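In: show me how the following folds:
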Amino acid sequence: MNKLVKLTLGLVATAAIVSCNQEAKKDNTTASTTAATTTPTTAQEEKIVYVNSDSLSEKYTYYKDVRARLEAKFKKAQADFQAKGQAYQREVAEYQQKGQGMSATERQATEERLVRLQGDLQRMEQNAGQSIGQEEQTEFSKVYTAVTEYLQKHAEDKGYKLVLTYSKTNPAVLYADPKMDITKEVIDALNKEYADKTPSKK
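Out: So this is what the prediction gives:
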């Protein structure tokens, strides 16, 4: 039942590649002529930026709230399963101690009940894992959507042509100039947007 950790790490992909070429179509002719005679400016270089997904998962309040809720649910399901498992083990131990003094009918009935209990435990573990896994997928999909929708609007407003994701733990990008890092402004904006949508806690 370690799916939570794996899916939590899956949020590394929350910063999507966003292409914003609307302005490029308008200025295509002018840009091609100018590019032949001038060197790239800082503004042009900054058309490609990145978001640090490690920082995003650590500081984005919405993501942290979802992770905390899922971890609490996982721990509760785990505690319930362990409690029922311990009760089952006690019944098995009791049967092992008293089995020889039982009649054949009592032994058969007890063994059949223990088999049913074991099956119930297996189904309980399987169902809990599937339920939590589905909820994780749904909740983190909402987080992913919130991030990508914001980044798309942000990229259009700023004129970015590409927004990359960067992570030290899973480096698809081997080097990124810190001047291209927009992580802080993205996290600040996302947290403000989430706070505006969330009822204040008193």
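
In: only C-alpha atoms from now on, for both contacts and neighbour counts.
Out: Will do.

In: my guess is residue 166 contacts residue 50, does it?
Out: Yes - under the criterion of C-alpha atoms under 8 Å, residue 166 makes contact with residue 50 at 6.5 Å.

In: who touches both of the two?
Out: Contact with both residue 166 and residue 50 is made by residues residue 176, according to C-alpha atoms under 8 Å, 6 or more residues apart in numbering.

In: so how far is the helix of greatest length in the chain off the chain centroid?
Out: As assigned by DSSP state H, the longest helix anywhere in the chain is helix 104-158. What separates the centre of helix 104-158 from the centre of its chain is 14 Å, taken as C-alpha atoms, centre = their mean, to the nearest Å.

In: angle of the next helix-or-strand element following it against helix 104-158?
Out: Tracing the chain C-terminally past helix 104-158 and defining elements by DSSP states H and E, one meets strand 162-166 next. In terms of direction (axes from the mean of the first three to the mean of the last three C-alpha atoms, to 10 degrees), strand 162-166 departs from helix 104-158 by 140 degrees.

In: next, the second sequence, to be compared with the first:
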Amino acid sequence: MKLEIQNHQKEAIKNMSKKLLLFVAISFSVVACNDKTAPEVKEMKTAYVDTSELMKEYIEAKDLEAKYKAQSEEKGRQLEAEINRFKQDAANFQSQAQANGQEWAQKRGAELQKREQQLGYAQQALAQQLQQESGKEMDSLVSGVKKFIKDYGKKNGYAYIYGTGDAASVLYAEDKYDITKEIIKALNDKYKASEKSEKKDEEKK
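Out: The predicted structure follows:
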């Protein structure tokens, strides 16, 4: 008997990253600043953000991915041990079947098939659990970045900030309009500052 176990935990992490990039790329396709209180400018100020690069370099996004990768590995250890025991039992079954007779082989074979099915279900359940747990944090992160770019655009007098990346809405733009690095630096500075603030609050407790 063979057990083909796919690493659903790693797939969940990969899917999380892809989903995150796609959400951000689509959400930031066009960010228009229509604040009536904003000062009028003679020329329309526009820029674009490479959302793929942004999510690769945004520390909070990397921390989120690392967090769920670690959880996947931790929660998968016990399951991996059960899988290894199953593989050993399945290997022993091949050598014991002839010696113990057909009736024993049929009974034991049915038990092993049931275990194989249960392990498959357990892996799927673990992958779904990780996806559900990460989903809320992913949505919150995306919403936070969207709000940050919108506020950044208003503060710096942009009429439009376009998004480019996996779901590109800008087919061509001059490099001088690329503010990706500016956004990454601003987001990371804000995230680092919030982390320091949280650590100080924990130290006071």
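
In: circling back: average offset of the longest helix of structure 1 relative to structure 2?
Out: With mean C-alpha distance after the TM-score superposition for structure 1, helix 104-158 of structure 1 departs from structure 2 by a mean of 2.1 Å once superposed.

In: return the list of helices and strands in contact with that helix.
Out: Applying 3 or more C-alpha pairs under 8 Å, 6 or more residues apart in numbering; DSSP states H and E, we find helix 104-158 of structure 1 packed against helix 3-9, helix 61-98, strand 162-166, helix 183-197.

In: ok, 6 Å please
Out: The helices and strands touching helix 104-158 of structure 1, judged by 3 or more C-alpha pairs under 6 Å, 6 or more residues apart in numbering; DSSP states H and E, number zero.

In: secondary structure class for residue 47 of structure 2?
Out: strand (DSSP: H, G, I helix; E, B strand; the rest coil).

In: to which residue of structure 1 is it aligned?
Out: Using TM-score structural alignment as the criterion, residue 47 of structure 2 maps onto residue 49 of structure 1.

In: quick check, that match in contact with residue 163.
Out: Yes - between residue 49 of structure 1 and residue 163 a contact is recorded at 5.1 Å, counting by C-alpha atoms under 6 Å.

In: neighbour count winner among the two?
Out: The residue with more neighbours, out of residue 49 of structure 1 and residue 163, is residue 163; 25 against 22, by other C-alpha atoms under 10 Å.

In: residues in contact with that one?
Out: Neighbour list for residue 163 of structure 1: 17, 18, 49, 50 [criterion: C-alpha atoms under 6 Å, 6 or more residues apart in numbering].

In: would you format these as a markdown table with distance to residue 173 of structure 1 included?
Out: A markdown table is the format used below for the contacts of residue 163 of structure 1 (distance: C-alpha to C-alpha, whole Å):
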| residue | distance to residue 173 of structure 1 |
| --- | --- |
| 17 | 13 |
| 18 | 16 |
| 49 | 12 |
| 50 | 10 |
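
In: are any of those residues buried, and which?
Out: Neighbour counting with 16 or more other C-alpha atoms under 10 Å marks 17, 18, 49, 50 as buried within these.

In: and which of those residues is nearest to residue 158 of structure 1?
Out: Here the nearest of those to residue 158 of structure 1, counting by C-alpha to C-alpha, is residue 49; it sits at 10.5 Å.
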